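J.: 3D model of this:
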Amino acid sequence: MRLQGKVALVTGSGQGIGRAIAVRLAQDGARVVVEDCSDNAAAEQTLAAVRQVGSSGCVIAGDVGDAQIDRRVIEQSVAAMGRVDILVNNAGIEKRAPFVEVTEADYDAVMGVNLRGAFFMTQAFVRHVRERGDGGVVVNVSSVHEELPFPHFASYAASKGGLKMLMRDLAIELAPLGIRVNNIAPGAVQTPINAALMAQPEKLKALLANIPLKRLGTPEDVANAAAFLASDEAAYVTGTTLFVDGGLLWNYAEQ
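T.: The predicted structure follows:
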């Protein structure tokens, strides 16, 4: 129970990778704040899964793209749980379009959730940790596309590239506060965001040919990495990206 006594806040944890991380941290003893864009059935299902493995928590809803809501989410989390020790910035969206057809609305939506949300949620978390004075952990769920080009997803790639540099910068700036900051960069993972891909056998076959381990990742693969980075076993790890991609990044060739 390496996270016993800790409280973790996981954004976008109503499904997919976020849910798997919430449950994995709970298995290690953390109490969990399940954050999602709305207090919906999916978020409640995640909370039920957290309780099923013997932990406890609460659901707090809010659009992470709104800085004022980010501050409220941290405040409500502290009010409900007493403190927050671990922040997992998992919430993320993508919009497919040729670069010349990307709309301002879609650009703003992607950057708002993926980068602005992580920025201001972390800021609110750091202010809380600074008041406590006993350190904390930030884990951002980034993507292989913080390094790997992603044609027709320019805003997504830009947001993840920005998240890489934000992580590196904050790892240095926040170290005196005892706050570690790292990214996890998943490759192709079996989640709802990839449902269309998994339903197209030829495209899936081509993708698997680029993955040395010859399989898609699972949400649990990513969650295991998050549990490590959140724990004291990673006490000397900050300012880095842990790729969870089956070897995809260094073997990828655009078809």
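J.: only C-alpha atoms from now on, for both contacts and neighbour counts.
T.: Will do.
J.: do a quick rundown of the strands in this structure.
T.: 7-10, 31-36, 57-61, 86-89, 136-141, 179-186, 241-244 (DSSP state E).
J.: list the contacts of the residue nearest to Gly217 when sequence neighbours are not counted.
T.: Distances taken as C-alpha to C-alpha, 6 or more residues apart in numbering put Val189 closest to Gly217, at 4.3 Å, once the chain neighbours are dropped. Counting by C-alpha atoms under 8 Å, 6 or more residues apart in numbering, Val189 makes contact with 216-219.
J.: which ones among those are found in helices?
T.: Secondary structure from DSSP state H places Pro219 of these in helices.
J.: return the closest of the contacts of Val189 with respect to Val78.
T.: Set against Val78, the nearest of those by C-alpha to C-alpha is Pro219 (27.1 Å).
J.: burial of that closest one, as a residue count?
T.: Look at Pro219: counted by other C-alpha atoms under 10 Å, it has 19 neighbours.
J.: leaving out chain neighbours, which residue sits closest to it?
T.: With sequence-adjacent residues excluded and distances taken as C-alpha to C-alpha, 6+ apart, Pro219 is closest to Ile17, at 4.6 Å.
J.: how much space separates the one you found from Asn114?
T.: Using C-alpha to C-alpha, to the nearest Å, Ile17 is found at 14 Å from Asn114.
J.: one more: Asn140?
T.: From Asn140 to Asn114 the distance is 10 Å (C-alpha to C-alpha).
J.: identify the contacts common to these two.
T.: The contact sets of Asn140 and Asn114 overlap at Leu163 (C-alpha under 8 Å, 6+ apart).
J.: which one among the contacts of Val189 gets closest to Leu229?
T.: Checking the contacts of Val189 against Leu229 by C-alpha to C-alpha gives Pro219 as the nearest, at 15.6 Å.
J.: for comparison, sequence B:
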Amino acid sequence: MSLLSTVAAFSLQGKKALVTGSSGGIGKGIAQTLVDRGAQVVIHYNERKAEAMEFQQQLGKKKCLGAIHCDFRDPTSKLVRFMEQVNELCGGELDILVNNAGVITKLALEDDTDDLSFWHDTMAVNLHAPNLLSKVFVNRFSTSLMSSDVTTRGVIINVSSIHGERSNEYMGAYAASKAALDSLTRTMAIEYAPYRVRVNAISPGVVPVERSQAAFSDPIIMGQWCDRLALQRVGTVQEVAEACIPLIENDWITGSIWQVDGGMMARANMPLRDRPPALRPE
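T.: The predicted structure is shown next:
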């Protein structure tokens, strides 16, 4: 059976999932994909309440267990309370945590405030929140260690970025937060394995979402990006969301960071060149 047919056939019937930052963009796409596979989801939002309520209504009560607001820059106690609310909606049976919520900070390092407020906000949302939410999530399973013949009890998916591996100017805080999230993903995978909780990450490349649709509607901008991609096109939210399914399904994948980037990171940032002539034997 091919990977695509396996993904299509895989069912999450009876599973309950939290997808943070799911009022739009990649988070919404992941939540929709999980629902399409039979899961029930909890939506999280910060600023986009109207969009979250619309998505909740679209999914319906049977598929969406609720929509909860939380600003991940808030004190730790509020994030813990947020997870308590999620567990209440799930009846204490949350199976899948997708740490998708994030902020993209585009700012020169020297232009941050003297107290590094933008840096700290970026780390709070992109790194500290996934760490804390995952810790609370795993607490459900940590009352007893499981024997080696028991398969997965819980799954965590961290949504990282290609900026975690290689970035560019004016993305310092964002790139640092995602590089740290990649490292945290591997550590979580090791430390949570005894509880049969698997932890992986997806690392999306160039994927237009609501906030960037206007820019990518410009053929010049689209062309500039596509020239950097092996597949010569940008990705879709659906393609990124679908990458989560094998990571949820396969009980032997943990500690992995999957690039979903159209081949962007496979190539060094060198000038494009013509194809050299084929070498022919003398």
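J.: let me see the TM-score of these two.
T.: TM-score of the superposed chains, computed with TM-score structural alignment, normalised by the length of structure 1, equals 0.91; 252 aligned residues with a C-alpha RMSD of 2.1 Å.
J.: which bit of structure 1 covers stretch 193-202 of structure 2?
T.: Counting by TM-score structural alignment, stretch 193-202 of structure 2 pairs with residues 175-184 of structure 1.
J.: sorry, slip of the keys, the one I care about is stretch 121-141 of structure 2.
T.: Under TM-score structural alignment, the match for stretch 121-141 of structure 2 is residues 109-129.
J.: swap in stretch 77-90 of structure 2?
T.: Aligned by TM-score structural alignment, stretch 77-90 of structure 2 falls on residues 68-81 of structure 1.
J.: which other residues reach the matching stretch?
T.: For stretch 68-81 of structure 1, the external contacting residues (C-alpha under 8 Å, 6+ apart) are 7, 9, 33, 57-58, 60-64, 83-84, 117, 120-121, 124-125, 128.
J.: if we go to 6 Å?
T.: Residues outside stretch 68-81 of structure 1 that contact it (C-alpha atoms under 6 Å, 6 or more residues apart in numbering): 64, 121, 124.
J.: same check on stretch 56-69 of structure 2?
T.: Contacts with stretch 56-69 of structure 2, where a contact means C-alpha under 6 Å, 6+ apart, come from 40-46.
J.: do stretch 5-16 of structure 1 as well
T.: 18-19, 30-36, 42-43, 46, 84-91, 191.
J.: count of residues packed around the counterpart of Asn168 of structure 2 in structure 1?
T.: Using TM-score structural alignment, the equivalent of Asn168 of structure 2 in structure 1 is Phe150. Phe150 of structure 1 has 16 neighbouring residues, counting by other C-alpha under 10 Å.
J.: same deal with Leu34 of structure 2?
T.: Other residues near Leu34 of structure 2 come to 27 when the count uses other C-alpha under 10 Å.
J.: now do the one 10 residues further on
T.: Taking other C-alpha under 10 Å as the criterion, the count of residues near His44 of structure 2 is 26.
J.: list the buried residues in stretch 195-205 of structure 1.
T.: Neighbour counts over stretch 195-205 of structure 1 (16 or more other C-alpha atoms under 10 Å) mark 197-198, 204 as buried.
J.: I misspoke; the intended subject was stretch 201-210 of structure 2.
T.: 201-208.
J.: also stretch 46-64 of structure 2?
T.: Judged by neighbour count (16+ other C-alpha under 10 Å), stretch 46-64 of structure 2 contains these buried residues: 46, 52-53, 55-56, 59, 63-64.
J.: turn the residues you listed into JSON lines, columns for distance to Arg153 of structure 2.
T.: Shown next, in JSON lines, are the buried residues of stretch 46-64 of structure 2 (distance: C-alpha to C-alpha, whole Å):
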{"residue": "Asn46", "distance to Arg153 of structure 2": "29"}
{"residue": "Ala52", "distance to Arg153 of structure 2": "28"}
{"residue": "Met53", "distance to Arg153 of structure 2": "30"}
{"residue": "Phe55", "distance to Arg153 of structure 2": "28"}
{"residue": "Gln56", "distance to Arg153 of structure 2": "27"}
{"residue": "Leu59", "distance to Arg153 of structure 2": "26"}
{"residue": "Lys63", "distance to Arg153 of structure 2": "21"}
{"residue": "Cys64", "distance to Arg153 of structure 2": "21"}
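J.: return the closest of those with respect to Asn250 of structure 2.
T.: Once C-alpha to C-alpha is applied, the member of these that ends up nearest Asn250 of structure 2 is Lys63, at 23.4 Å.
J.: and that closest one, how far from Ala214 of structure 2?
T.: Counting by C-alpha to C-alpha, the gap from Lys63 of structure 2 to Ala214 of structure 2 is 31 Å.
J.: cool, and Arg73 of structure 2?
T.: Distance, Arg73 of structure 2 to Ala214 of structure 2, by C-alpha to C-alpha: 28 Å.
J.: count the residues that sit near Pro246 of structure 2.
T.: Burial of Pro246 of structure 2 is recorded as 15 neighbouring residues (other C-alpha under 10 Å).
J.: check contacts around the most centrally placed residue in structure 2.
T.: By C-alpha atoms, centre = their mean, structure 2 has its centre lying nearest to Val159, at 2.0 Å. Residues in contact with Val159 of structure 2 (C-alpha under 6 Å, 6+ apart) are 100, 201-202.
J.: the corresponding residue of structure 2 for Ala206 of structure 1 and Val159 of structure 2, how far apart?
T.: The equivalent of Ala206 of structure 1 in structure 2 is Gln224 (alignment by TM-score structural alignment). Taking C-alpha to C-alpha as the measure, Gln224 of structure 2 and Val159 of structure 2 are separated by 25 Å.
J.: returning to that earlier point: give the contact list for the match of Asn168 of structure 2.
T.: If a contact means C-alpha under 6 Å, 6+ apart, then Phe150 of structure 1 has no contacts.
J.: now Phe125 of structure 1: how far from Leu229 of structure 1?
T.: 17 Å.
J.: over to Val78 of structure 1?
T.: 22 Å.
J.: which one of these two has more residues nearby?
T.: A count of neighbours by other C-alpha under 10 Å puts Leu229 above the other of Val78 of structure 1 and Leu229, at 25 against 18.
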